[in-house]
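Colleague: take this sequence and fold it.
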Amino acid sequence: MGASLNEIKQRIGSTKKTSQITKAMQMVSASKLTKSESHSNNFQIYAHKVREVVTHMTAQELTDIYTNNVHDGVNYNSMLLARPVKKTGYIVITSDGGLVGGYNSSILKQMMTMLEEDHESQDDYVMIAIGGTGADFFKARGINLAYELRNLSDQPSFDEVRKIVTMATTMYQNEVFDELYVCYNHHINSLTSQFRVEKMLPITDLDPDEAESYEQEYLFEPSKAAILDQLLPQYAESLIYGSIVDAKTAEHAAGMTAMKTATDNAKNIIDDLTISFNRARQGAITQEITEIVAGAIALE
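Modeller: Predicted coordinates:
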């Protein structure tokens, strides 16, 4: 009985130490989440303004394209025009490590389902992975990666992802693939995220009816087409970057929730072990009293 009591006491001690670690990790993730949400909100202000400018500059072109009234001789930017899809590009965003609950598994499971349903072979798509978990997952299943990016910081700057987002838009312009989707977990709140597949290229989500009207006309130098050649890739890159920031926010929220769950589970285990310890100790005391009484009776 004494050995059993010591064993229970050791388990209580080790579980308490584990709960202290998970509690500290929960607080760290909560701090990262707060910073990431602020980063994401600030970026949304920038993204809204860029969208407003791009929509205004492309309003006439968008109207022609959406009404299928494309004029001969007009140089429509290739990033606005849909073309026959021979290959599809995917950017899949996961975390680099674990301890984030079901964050990665939900993304990868739904990605594999989508690939199996939409494509007959690997020749139909080009895969780009952001995050070591996703990269290792696809490699283990024989899926070739055009590019992978690991070890992003908790609040990634645009410079960190510039190479991969620029490469993605360049691959589209060079017709390596004919449309590009970004697949990731969208942050809703600290407890909820949602798998999202967003079409980034061609740029088809702009509404010409949203275009602002101004009394004064824009003066373009050297030309409107030349400016759009620079602006539209930057706009597409900003959309991809925004998805990465959003995914990082969801990752920190998942980490915080996972560590809170682990801390709560540790507390439940400690409570159960404490009850077991008290019962075992009460049993030992009862046994000792019984033995003393039995001995006293034997001496009478």
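Colleague: contacts, neighbours, all on C-alpha from now
Modeller: OK.
Colleague: contacts only, for the nearest residue to Val197 once chain neighbours are set aside.
Modeller: Nearest residue to Val197, sequence neighbours excluded (Cα to Cα, 6 or more residues apart in numbering): Cys183, at 4.5 Å. Cys183 makes contact with Tyr90, Ile91, Val92, Ile93, Ile107, Met111, Phe195, Arg196, Val197, Glu198, according to Cα atoms under 8 Å, 6 or more residues apart in numbering.
Colleague: which parts of the stretch 101-250 of the chain are strands?
Modeller: With DSSP state E, counting those that start in this stretch as the criterion, the stretch 101-250 of the chain has strands at 125-130, 145-149, 179-189, 192-201.
Colleague: run through who's touching the first one.
Modeller: Right, strand 125-130. Applying Cα under 8 Å, 6+ apart, the contact partners of strand 125-130 are 87-95, 119, 135, 143-150, 177.
Colleague: also this sequence, please, to line up against the first:
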Amino acid sequence: MPGLKDVKEKIKGVKKTAQITKAMNMVASAKLRGAQEKMERFRPYAGKFAETMRDLSGGMENGDLPLMEVREVKKVEILVVTSDRGLCGSFNANIIKTAERLRKQYEAEGKAVSFVTVGKKGTQALKKSGKLRVHFNDIMGSFQMFNAREISQNITEAFLNGESDQVDIVYGRFHSVAVQKPEREDLLPIKPVTDGEGTASGKAEMSGSYTYEPDPGEIMEVLLPLFLNVQIYHAMLEVGASEHAARMTAMDNATNACKDMITQLTRLYNKARQAAVTSELMDIVGGAEALKG
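Modeller: Here you go, the predicted structure:
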């Protein structure tokens, strides 16, 4: 059985750890409120932008614009958005696993795969694969739209130069404080939505016919890069909110685990102290018996 001093030191150390995890939980909770509010304000904008793009692209054909050019897919690029910091449970690991599973699927189909990472955790994990083309680190703590624009320009140039035939994005979507799931979406080429797809969603019957000036093709040429910026920025907002929610849950679980450890160690300490007192009493009684003899 460990000595009293050892157990006492362990209890002291676990209590300090519990104080740290509790503080981190409170910090994550405060940051989550701001990140969630920002994300929820942006969601309607991103949704309306996508709706406008669907309406504009309805009468266009694949390949009308460079960013809509559909080619034979030989090279796929995967944009992976994770956080820069850890201590948020399995949040980043789940995103990375989804990206790796997607890579294996494409490689099984005979396609070459490369990665573009946003966030230090994704970079550290996928760098080992040797397929990392470019990374954007240390921006997830305070990113702005210009960061999304820089990422968008990089993957767009690669697509237009023929370095990739298809671009996917993998990120963690915020569903609730308790649930954040990895999502995979198409980025490039941007595909026009047909009436059939609109009917399937139940919205085509309600949508009206619009007249655009200038020509929809000219509008699309300007809006397509902006649409990519919005998609990437939206994914970064989702990951930002999800990171704080996952860290809050992880730190809450860690604090509860520390409390359980303190309870167990306190029991062990009491047993050790009782054993020490019993041993001392037995020595005293034994000595007294020896004196009587």
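Colleague: circling back to that earlier point, which residue lines up with the residue nearest to Val197 of structure 1 in structure 2?
Modeller: By TM-score structural alignment, Cys183 of structure 1 lines up with Val170 in structure 2.
Colleague: look up how far Val239 of structure 2 lies from its match.
Modeller: Distance of Val170 of structure 2 to Val239 of structure 2, computed by Cα to Cα, to the nearest Å: 10 Å.
Colleague: okay, and the common contacts of these two?
Modeller: Val81.
Colleague: assess the claim that Ala204 of structure 2 and Thr194 are in contact.
Modeller: No - counting by Cα atoms under 8 Å, Ala204 of structure 2 sits too far from Thr194 to count as a contact (9.8 Å).
Colleague: what's around the aligned residue in structure 2 for Gln230 of structure 1, how many residues?
Modeller: By TM-score structural alignment, Gln230 of structure 1 lines up with Val222 in structure 2. Residues within reach of Val222 of structure 2, counting by other Cα atoms under 10 Å, total 10.
Colleague: and Ala276 of structure 2, by the same measure?
Modeller: Ala276 of structure 2: 14 neighbours (other Cα under 10 Å).
Colleague: do you know how far it is from Met1 of structure 2?
Modeller: From Ala276 of structure 2 to Met1 of structure 2 the distance is 11 Å (Cα to Cα).
Colleague: list the residues that contact Glu179 of structure 1.
Modeller: Residues near Glu179 of structure 1 by Cα under 8 Å, 6+ apart: Val85, Lys87, Thr88, Gly89, Tyr172, Lys199, Met200, Leu201, Pro202.
Colleague: from those, which would you call buried?
Modeller: Among those, those buried by neighbour count (16 or more other Cα atoms under 10 Å) are Lys87, Thr88, Gly89, Tyr172, Lys199, Met200, Leu201, Pro202.
Colleague: of all the residues you listed, which comes closest to Ser157 of structure 1?
Modeller: Proximity of the buried ones among the contacts of Glu179 of structure 1 to Ser157 of structure 1, judged by Cα to Cα, is greatest for Met200, which lies at 19.6 Å.
Colleague: alignment lookup: the closest one to structure 2.
Modeller: So Met200 of structure 1 corresponds to Leu187, using TM-score structural alignment.
Colleague: ok, the contacts of Cys183 of structure 1 in structure 2, which still hold?
Modeller: When you map these onto structure 2 and apply both residues aligned by TM-score structural alignment, their matches' Cα atoms under 8 Å, the shared contacts are Tyr90, Ile91, Val92, Ile93, Ile107, Met111, Phe195, Arg196, Val197, Glu198.
Colleague: what's the neighbour count on Ser238 of structure 1?
Modeller: Using other Cα under 10 Å: Ser238 of structure 1 sits among 21 other residues.
Colleague: what's the local residue count around the closest residue in space to it that isn't next to it in sequence?
Modeller: For Ser238 of structure 1, ignoring the flanking residues on the chain, the nearest one in space by Cα to Cα, 6+ apart is Ala47 at 7.0 Å. Burial of Ala47 of structure 1 is recorded as 16 neighbouring residues (other Cα under 10 Å).
Colleague: let me know the helix or strand that Ala47 of structure 1 is in.
Modeller: helix 2-57 (DSSP states H and E).
Colleague: helices or strands next to that helix in the packing?
Modeller: With contacts taken as 3 or more Cα pairs under 8 Å, 6 or more residues apart in numbering; DSSP states H and E, helix 2-57 of structure 1 sits against helix 224-299.
Colleague: average gap between the helix it packs on and structure 2?
Modeller: Taken against structure 2, helix 224-299 of structure 1 registers an average deviation of 1.7 Å after superposition, with mean Cα distance after the TM-score superposition for structure 1.
Colleague: work out which residue lies at the spatial centre of structure 2.
Modeller: In structure 2, the C-alpha nearest the mean C-alpha coordinate belongs to Gly172, at 3.9 Å (Cα atoms, centre = their mean).
Colleague: ok, now which ones touch that residue?
Modeller: Gly172 of structure 2 neighbours (Cα under 8 Å, 6+ apart): Val81, Thr82, Phe91, Ile95, Gln180, Lys181, Pro182, Glu183, Ala235, Glu238, Val239, Ser242.
Colleague: correct me, but the fifth one touches Ala246?
Modeller: Yes - under the criterion of Cα under 8 Å, Gln180 of structure 2 lies in contact with Ala246, with a separation of 7.5 Å.
Colleague: could you tell me which residues touch both of those two?
Modeller: Phe91.
Colleague: same drill for these two, tell me which one is more crowded.
Modeller: More neighbours surround Ala246 than the other of Gln180 of structure 2 and Ala246, with 27 against 21 (other Cα under 10 Å).
Colleague: map that one onto structure 1.
Modeller: That one, Ala246 of structure 2, aligns with Ala254 by TM-score structural alignment.
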